[in-house]
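Trainee: Got a sequence here, can you model it:
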Amino acid sequence: MSDGSSTSPHLRRAEETDEGGRGPYLVAQLTESWGTRYGGRGKTIRAEQALPD
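Mentor: Prediction:
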């Protein structure tokens, strides 16, 4: 996932009426690790997930 913004993603639980903010929370719940890499055109969030045997 990537976007043109240079702001750091914040892990938070979105309220039922929130229109956004669920992405980083869902990524953290479904992966083993995740992080952010910044570049000249914004940021990219990388995630790692183990493959089943």
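
Trainee: contacts and neighbour counts: CA atoms only from here.
Mentor: Noted.

Trainee: What is the burial count for Arg37?
Mentor: When neighbours are defined as other CA atoms under 10 Å, Arg37 has 12 of them.

Trainee: quick one: contacts for it?
Mentor: Arg37 makes contact with Lys43, Thr44, Ile45, Arg46, according to CA atoms under 8 Å, 6 or more residues apart in numbering.

Trainee: I'd like the structure of this one too, to check against the first:
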Amino acid sequence: MDVLSRRELNRATLARQQLLERAPAGALDMIEHLAGRRPGLAGLRGRVAPP
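Mentor: Coordinates of the predicted model:
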């Protein structure tokens, strides 16, 4: 098993969050993408989204 350096781990995290380069998705798509990774934001989305 390979161990990542701190820099590699940081870059992998930024890539997963799509923060390393411009993503082709729109703002709402990116919020959906990130909210899926954070349960607290999913609850916020449910309160803000129109019924």
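
Trainee: tm score of chain vs chain?
Mentor: Remark: TM-score between the superposed chains equals 0.27 [TM-score structural alignment, normalised by the length of the second structure]; 26 aligned residues with a CA RMSD of 3.2 Å.

Trainee: picking that back up, would you list the buried entries among the contacts of Arg37 of the first structure?
Mentor: Using 16 or more other CA atoms under 10 Å as the burial test, those include Lys43, Thr44, Ile45 as buried.

Trainee: Could you check which helix or strand contains the first one?
Mentor: If you go by DSSP states H and E, Lys43 of the first structure is part of strand 42-48.

Trainee: which strands and helices sit next to that strand?
Mentor: Identification of packing neighbours for strand 42-48 of the first structure by 3 or more CA pairs under 8 Å, 6 or more residues apart in numbering; DSSP states H and E yields strand 2-3, strand 33-39.

Trainee: The closest residue to Thr44 of the first structure other than its chain neighbours: neighbouring residues, count only.
Mentor: Take Thr44 of the first structure and drop its neighbours on the chain: the residue closest to it by CA to CA, 6 or more residues apart in numbering is Ser2, 4.2 Å away. Neighbour count of Ser2 of the first structure, defined by other CA under 10 Å: 13.
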